[in-house]
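[1] predicted model and sequence follow; I will ask about them next.
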Amino acid sequence: MATIGDQLQTYRASLEEAKAKNKQSVARKIEQQIKELEEFHQRHPKEAEAPSPFEVFCDLNPSDINCRVYDD
């Protein structure tokens, strides 16, 4: 499995590629993913394995209806 650092490198390479191809909307989306993954990493510094985009979203938006966890 990829580490957070590996995932950030992948995102940054994709960002450079999108900028080179003048794909502004793709570049903005990748910039947002980088920002969110960096925030996740700051909140979980001991976490080594890269989380899925959904895990990052739920970490940043725990009250979202898609992220709620119910105890029985």
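    It's in.

[2] CA only for contacts and neighbour counts going forward, please
    Will do.

[3] hang on, isn't P62 packed against V69?
    No: using C-alpha atoms under 8 Å, P62 is not in contact with V69, being 9.1 Å away.

[4] of the two, who's got more company?
    P62 (14 against 9; other C-alpha atoms under 10 Å).

[5] the residue nearest to the spatial centre of the chain: what's it in contact with?
    With distances taken as C-alpha atoms, centre = their mean, L37 lies nearest the centre of the chain, 3.6 Å away. Counting by C-alpha atoms under 8 Å, 6 or more residues apart in numbering, L37 touches 4, 8, 56.

[6] got another one to weigh against that:
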Amino acid sequence: MKSIDDHIQKDQSELEAAKATGDQAKLRHLTEELKSLEEYKEHNPQDKHDPTSLELYCDANPDADECRVYDD
């Protein structure tokens, strides 16, 4: 994806398709992903790039070991 808005739009259309087919696993996955993307966008309004799963995780869990940044 080029931007977070494109990713959100794609997930919303896939969510509708999953609802139509009754794919519960995909519905759960897309619902969680959309929630993470929307929270990331809310916390970083100036950032328009499509975040990675690690960026989404670290936005929600800044104190996690995986998200620590060490200065030299």
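    Arrived safely. Since the model is a prediction, treat every value here as computed from it, not as a measurement.

[7] sorry, back to before: doesn't the residue nearest to the centre of structure 1 belong to a strand?
    No: looking at L37 of structure 1 with DSSP: H, G, I helix; E, B strand; the rest coil, it is helix, so not inside a strand.

[8] ranges for the strands of structure 1?
    Counting by DSSP state E, structure 1 has no strands at all.

[9] coming back round to it: okay, the contacts of L37 of structure 1 in TSV with neighbour count and distance to E31 of structure 1 next?
    Output for the contacts of L37 of structure 1, formatted as TSV (neighbours: other C-alpha atoms under 10 Å; distance: C-alpha to C-alpha, whole Å):
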residue	neighbour count	distance to E31 of structure 1
I4	18	15
L8	18	10
V56	19	14
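
[10] which one of those is nearest K23 of structure 1?
    If you rank the contacts of L37 of structure 1 by distance to K23 of structure 1 using C-alpha to C-alpha, L8 comes first, at 19.2 Å.

[11] can you map out the helices along structure 2?
    For structure 2, the helices defined by DSSP state H occupy 4-21, 24-43, 53-60.

[12] can you check which part of structure 1 the second one sits on?
    To tie it back to what came earlier, the one meant is helix 24-43 of structure 2. Using TM-score structural alignment, helix 24-43 of structure 2 lines up with residues 24-43 of structure 1.

[13] and the shortest one, by the same measure?
    Aligned using TM-score structural alignment, helix 53-60 of structure 2 spans residues 53-60 in structure 1.
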